[in-house]
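> Provide a 3D model corresponding to the input given below.
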Amino acid sequence: MKANEVTFKEIEKLLKEMDKALAKHEAALDNLSGEMVIEDNDEVIVNKKLIKQHE
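As a prediction, the model looks like this:
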């Protein structure tokens, strides 16, 4: 039973680290999303080069 507790704690720690890393990437993508799609009056301009760079 104790071995399972240790394993779950290790997994929980890894998940928290992954969440932090994902949050950084999401923030970076949010900052760039305004540059990926630009709306100008009735026109929408998509920056395909920037989108491809982030795939």
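
> from here on, contacts and neighbour counts on C-alpha atoms
Will do.

> Pull the number of nearby residues for V37.
V37 is flanked by 15 other residues according to other Cα atoms under 10 Å.

> In this structure E39 contacts I45, no?
Yes: the pair E39 / I45 is scored as a contact, 6.3 Å apart, by Cα atoms under 8 Å.

> how about this one, so we can line them up?
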Amino acid sequence: MDETYRRDIKDIRNLQENRHSLARKICHGKKGELHHRYERGLENQLEPSAWF
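Modelled structure (predicted):
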């Protein structure tokens, strides 16, 4: 294989691995659960009547 091609492939793989690593830290760092700090009034944001 061409050395330039090999370097390009390596760079692409490193970029992909870094993205996956970041996603794992964000999404799976807490056993796949999303943790949010509770804020008063936040529960009403999902109700359609609160949109208007």
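
> What segments of structure 1 are strands?
Per DSSP state E, structure 1 has strands spanning 37-40, 43-46. These are given in chain order.

> Just send these back as JSON lines, with distance to L29 of structure 1 too.
Output for those, formatted as JSON lines (distance: least, Cα to Cα, whole Å):
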{"stretch": "strand 37-40", "distance to L29 of structure 1": "12"}
{"stretch": "strand 43-46", "distance to L29 of structure 1": "15"}
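
> and L22 of structure 2, how many neighbours does it have?
13.

> ditto for the one 5 residues further on
C27 of structure 2: 13 surrounding residues under other Cα under 10 Å.

> And it, what's its match in structure 1?
Using TM-score structural alignment, the equivalent of C27 of structure 2 in structure 1 is A27.
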